[in-house]
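Participant: Could you work out the structure for the sequence below:
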Amino acid sequence: MKSVRAGWRRVFAQFAHPARVVVAAFGSALVAGAVLLALPAATESGEHTPVVSALFTAASALCVTGLVVVDTAGHWSAFGELVILGLIQLGGFGVMTLASLFGLLISGRMRLRTRLYAQTETKSAGPGAARRVVLGVVRTSLLVEAATAVVLTIRFATGYGESWGRAAYLGVFHAVSAFNNAGFALWPDNLVRFATDPWICLPIAVAVIAGGLGFPVLWELRRQWRHPRRWSLHTKITLGVSGALLGLGTIVLTAVEWSNQATLGALPVPGRLLAGFFQAVMPRTAGFNSVDVAGMHPESWLSMDLLMFVGGGSAGTAGGIKVTTFALLAVVIWAELRGEPRVNVLRRRLPDDVQRQALTIALLGVGVVIAGIWFLLTITPFTLDQVAFEVVSAFATVGLSTGITADLPAAGHVMLTVLMFIGRLGPLTLGAALALRARARRYELPEERPIVG
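Facilitator: Next comes the predicted model:
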């Protein structure tokens, strides 16, 4: 009898690993959101939404992606839109971050296990910092969302004739969607009708960038914005690479689409520049679009594929493999080409385990994307560039689409749901959740070098 109880305790102990709890919590929230969206009260017509469509929409909102299979404003009722908004906010905070906050408010203190859960979700430096991290996440999110909502509310009310109540609803919805890098919009054309309006596009773009930088970077900038030399290596890499990718993306997309009458070509010159910048911001994993993505040139799609796969900063609301992973891999390659025995960046040496983590994340991401592309190509008639764009957008939790999402079969929607779930939690977190236990090696094998290349 004692051995049976001991066996059950070991099972529960394995399941209680923080990474597995995060996966289970996200899965539970996903199911709950899908159930709510499947209710007749969640639709304008008062009819049930098909299970796959409800599940897909719930996953897209919880994983802060933005891909849709039905028109958000036309299909969902006010209740349904509020469910989507709640899932977006929940996904942005992180299920464990929000749960940790509730525990803190109720008990006034956090147990060690709860801190470990919060650490796993927020990538904080250690268990002791989890309480500060959770409160900082909430304060930062609400502050940026509130500031963005105020600007948008005023613009919708004064510039587009919306009542103040409706303007406030639109402002809050799109502010939350922007900061959490979700990309859900309440118009059939997303934000195309506002392509030349800087009072709509710029606040949303700023919120997207802020959310995509990651909470550690935002906190450090708040404390040390006057002293760049004191910034951590993580902040320097995130800001530098994000700025470079944003600038390069703006130049490439604007140049390629400049004369395209289906996108930028029909806009005045200031509008082209604004729309080009806006579209370069969105692949850092927000799914808003101010031009018709389906009308873009294939070169633009490929450029956006690369930007989406890299994504934004770590410990934020962005997806992708993250800019730090991309930068570290570039540094590792450069050091190997130079024959350096150690990998150094900005006068700091990179630990070997960090290099392995970056390589693992990137290769797992490539493998997942290739598998998704192959699957969709076998079950749909769409072209490779269309399918690749859709798969990368789902995995990187971006939400941009060439317009084929709603036309995919149910199996394709299920596959994209899985990709969004994996992309939100991260390959390493999901892998750790599925692993039974960590195995320590107590011996070393003889060394032998195979031929490489």
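Participant: only C-alpha atoms for contact and neighbour calcs from this point on.
Facilitator: Fine.
Participant: buried set for the host helix or strand of C201?
Facilitator: Using DSSP states H and E, C201 maps to helix 198-213. Buried residues in helix 198-213, counting neighbours by 16 or more other CA atoms under 10 Å, are found at 198, 200-213.
Participant: Closest one to G66 out of these, please.
Facilitator: V208 (13.0 Å; CA to CA).
Participant: give the contact list for the closest one.
Facilitator: 178-181, 281-282, 286 (CA atoms under 8 Å, 6 or more residues apart in numbering).
Participant: do L377 as well
Facilitator: Going by CA under 8 Å, 6+ apart, the list of residues near L377 reads 383-384, 387.
Participant: So how do I select the buried members of those in PyMOL?
Facilitator: Selection command for PyMOL covering only the buried members of these, criterion 16+ other CA under 10 Å:
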select buried, resi 387
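Participant: Of the contacts of L377, which belong to helices?
Facilitator: 384, 387 (DSSP state H).
Participant: just the strands in this protein please.
Facilitator: 344-345, 348-349 (DSSP state E).
Participant: Comparing those strands, which comes out most buried?
Facilitator: Most buried of the strands of the chain, by mean neighbour count (mean count of other CA atoms under 10 Å): strand 344-345, with a mean of 16.
Participant: what's next to it, contact-wise?
Facilitator: So strand 344-345 is contacted by 331, 335, 350 (CA under 8 Å, 6+ apart).
Participant: Could you check how far the helix holding C201 is from the centre of its chain?
Facilitator: 15 Å (CA atoms, centre = their mean, to the nearest Å).
Participant: next one: stretch 9-29
Facilitator: 22 Å.
Participant: cool, stretch 294-310 as well?
Facilitator: 17 Å.
Participant: got it, and stretch 429-442?
Facilitator: 25 Å.
Participant: would a markdown table of the contacts of L377 with distance to G372 be doable?
Facilitator: Compiled in a markdown table, the contacts of L377 are given as follows (distance: CA to CA, whole Å):
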| residue | distance to G372 |
| --- | --- |
| T383 | 14 |
| L384 | 11 |
| V387 | 9 |
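Participant: Go through the contacts of L377 and say which is closest to V217.
Facilitator: For the contacts of L377, the nearest to V217 is V387 (33.6 Å; CA to CA).
Participant: Next, the structure of the following sequence, for comparison with the previous one:
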Amino acid sequence: MATKPVSHRSLLGKVRDRIDDFAASTPARFAIIIFTALVLVFTLLLGLPISNRTGDFTPLADAFFTAVSTICVTGLVTVDMANYWSPFGHAVIFIGVEIGAVGVLTLASILGLVISRRLGLRAKLMAVGDSNPLRVRRGAVAEGQAVRLGEIGGLLVTVAVSMLIIELVIALLLFPRVLSETNDFLDALWVSSSFAVMSFTNTGFVLVPNGIAPYATDVWFLSIIMISVFLGAVGFPVFFVLARNLRRPKRWSLHVKLTLVTTVILFVLGTLAFFALEFNNPRTFGSLDFGQRALQSSFLSMMTRSGGFSTFDIAELNNSSLLVGDMLMFVGGGSASTAGGIKVTTLAILFLAAFAEARGTDSMEAFDRRIPSDVLRVSVSVVLWGATTVATATILVLQLTDASLDHVLFDVISAFGTSGLSTGLTQNAPDSAQYVLAITMFMGRVGTVTLAAALAASTRRQLFRRAEERPIVG
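Facilitator: So this is what the prediction gives:
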């Protein structure tokens, strides 16, 4: 007589299998759940009396906002980050920033790789959701992308190693300059490490009492910070490709080329715009010499990409400069990077589509490669969801505060693009407006495509095609 096989799986093993199945089948929802759980955990930790210097429980609005800003590597603040939080609070923020920088799905896969010394198909599917937004939904995805499924193990190693090495090198490069300023070895070590981590992760938190003020005109210090922000903003898939083919540009993927070219173009255009618009503004850098004006313009252009540091009061910028900053922050950095925004490749795809339409060609092409139409659809979706998020949040914050539109729009886009620059509105806003900005940060970091895919749950298969009819456009 046949007997039923006995299951020797423990309860913990069954739970783990259920989680693996859910993560592999719906990575978008899994990412949102994990992000939400992390925000709640860090809100609890930062709310403890041990986390701040007052010895009292942290107000919920401040704990929640700081937790979201930390996990989403944004940098917007409601309290003085250097003086309000205790050493324990700073340690919690450091850990949260590193987690948020690599992405929760990537971090989970890295831990799995370390523990089991192997990477299964489920873990690869989960990790690839962080490296390629086109994979956040069910269904087939073409492998002609920056990182293929079979290369995910190498990408995870690249993420872990590059973060450690780059942050260490940046800290070492900053250390001599900081030591000459503080004359204290341990203090200089803390300051240089803090700026290294917060710049590479594109967070922009200032955890030291004097902030960046002592180095506001220092060419070496600001240049290193800009390089660190740039490296964090280009994205880990770019590191992965360059690490293998640094001296062979012909083997660079289209994603790498579009990311680097678009990033450089936006940086140069932003520098020129800020230089011209703030040239005669004595409240910012209009009273400095030509070299300093160029340095400050470059620094501001790079920080609006998602860096978050500022050497002067952002509220003193001309309205025209604030608008330029809005545009740069909305675009953000590269895909699968520590930066936010709609991403530079999204902007590049939209311009390529516009050029193709102007030339009368049926397909988008760049660097001798044809770009499929589904990439354009995702790009349009990202922009529309991003614009809708920004518009909704701006209306709500305007209703909840008495601030002007230019300042509200700047801080809202900074929250969505996880930039961290602020006109001062965020810190002085009522709790209700801060909650709106926190939700905006969350939506900007998790990603508009991820949110949309989570709502859709899966790709619906349509077995028929309706009759075609063209509406009038334009």
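Participant: Superposed, what's their TM-score?
Facilitator: Remark: TM-score between the superposed chains equals 0.94 [TM-score structural alignment, normalised by the length of the first structure]; 444 aligned residues with a CA RMSD of 1.9 Å.
Participant: want to throw the contacts of V208 of the first structure into CSV with neighbour count and distance to A294 of the first structure?
Facilitator: Listed next are those as CSV, based on neighbours: other CA atoms under 10 Å; distance: CA to CA, whole Å:
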residue, neighbour count, distance to A294 of the first structure
A178, 35, 21
F179, 32, 25
N180, 32, 24
N181, 38, 21
V281, 27, 18
M282, 30, 15
A286, 38, 17
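Participant: farthest-separated two in those?
Facilitator: Largest pairwise distance in the contacts of V208 of the first structure, by CA to CA, is 13.6 Å, between N180 and V281.
Participant: ok, longest helix in the first structure?
Facilitator: helix 130-159.
Participant: what's the angle between that helix and helix 198-213?
Facilitator: 170 degrees (axes from the mean of the first three to the mean of the last three CA atoms, to 10 degrees).
Participant: Any idea how far helix 130-159 of the first structure is from the middle of the chain?
Facilitator: With CA atoms, centre = their mean, you get 18 Å for helix 130-159 of the first structure.
Participant: For that helix, buried residues please.
Facilitator: Here helix 130-159 of the first structure shows 130-131, 133-137, 140-141, 144-146, 148-157 as buried, counting by 16+ other CA under 10 Å.
Participant: Which strands or helices does that helix pack on?
Facilitator: helix 95-107, helix 112-122, helix 164-179, helix 198-213 (3 or more CA pairs under 8 Å, 6 or more residues apart in numbering; DSSP states H and E).
Participant: and which of the contacts of L377 of the first structure is nearest A6 of the first structure?
Facilitator: V387 (49.1 Å).
Participant: corresponding residue for the closest one in the second structure?
Facilitator: With TM-score structural alignment defining the correspondence, V387 of the first structure maps onto V408 in the second structure.
Participant: try R338 of the first structure
Facilitator: Using TM-score structural alignment, R338 of the first structure pairs with R359 in the second structure.
Participant: Next, count neighbours for its match.
Facilitator: 9 (other CA atoms under 10 Å).
Participant: ok, now A99 of the first structure?
Facilitator: Neighbour number of A99 of the first structure under other CA under 10 Å is 18.
Participant: Return the residues in contact with it.
Facilitator: Contacts of A99 of the first structure (CA under 8 Å, 6+ apart): none.
Participant: quick one: what's aligned to it in the second structure?
Facilitator: Aligned partner of A99 of the first structure by TM-score structural alignment: A108.
Participant: Please tell me how far that match sits from S116 of the second structure.
Facilitator: Noted for A108 of the second structure: a distance of 12 Å to S116 of the second structure, by CA to CA, to the nearest Å.
Participant: Check F239 of the second structure too.
Facilitator: 25 Å.
Participant: Looking at those two, which is more packed in?
Facilitator: F239 (19 against 9).
Participant: thinking again about what came up before, go through the contacts of V208 of the first structure and name the one nearest F395 of the first structure.
Facilitator: With CA to CA as the yardstick, the closest approach to F395 of the first structure among the contacts of V208 of the first structure comes from A286, at 12.5 Å.
Participant: ok, and the closest non-adjacent residue to the aligned partner of the closest one in the second structure?
Facilitator: Using TM-score structural alignment, the partner of A286 of the first structure in the second structure is G307. Nearest residue to G307 of the second structure in three dimensions, chain neighbours excluded: N202, at 4.5 Å (CA to CA, 6 or more residues apart in numbering).
Participant: Return the residues in contact with that neighbour.
Facilitator: 73-74, 229, 232-233, 306-308, 338-339, 419.
Participant: now do I373 of the first structure
Facilitator: 384, 387-388, 391.
Participant: next one: N318 of the second structure
Facilitator: Contacts here follow CA under 8 Å, 6+ apart; on that basis N318 of the second structure touches 277-278, 281.
Participant: Quick check: it vs R118 of the second structure, distance?
Facilitator: 54 Å.
Participant: So what's the residue count around the counterpart of S401 of the first structure in the second structure?
Facilitator: Aligning on TM-score structural alignment places S401 of the first structure opposite S422 in the second structure. As a burial measure, S422 of the second structure scores 25 neighbours (other CA under 10 Å).
Participant: nearest residue to S422 of the second structure other than its sequence neighbours?
Facilitator: D411 (5.4 Å).
Participant: Go ahead and confirm that neighbour touches N428.
Facilitator: No. Using CA atoms under 8 Å, D411 of the second structure makes no contact with N428, being 11.7 Å away.
Participant: higher neighbour count, these two?
Facilitator: D411 (26 against 13).
Participant: which residues of the stretch 251-400 of the second structure fall in helices?
Facilitator: In the stretch 251-400 of the second structure, helices defined by DSSP state H, counting those that start in this stretch lie at 254-277, 290-302, 319-331, 344-359, 373-400, listed in chain order.
Participant: got the angle between the fourth one and helix 219-234?
Facilitator: In other words, helix 344-359 of the second structure. 70 degrees.
Participant: Could you do the first one as well?
Facilitator: The directions of helix 254-277 of the second structure and helix 219-234 differ by 140 degrees, with the same axes, to 10 degrees as the criterion.
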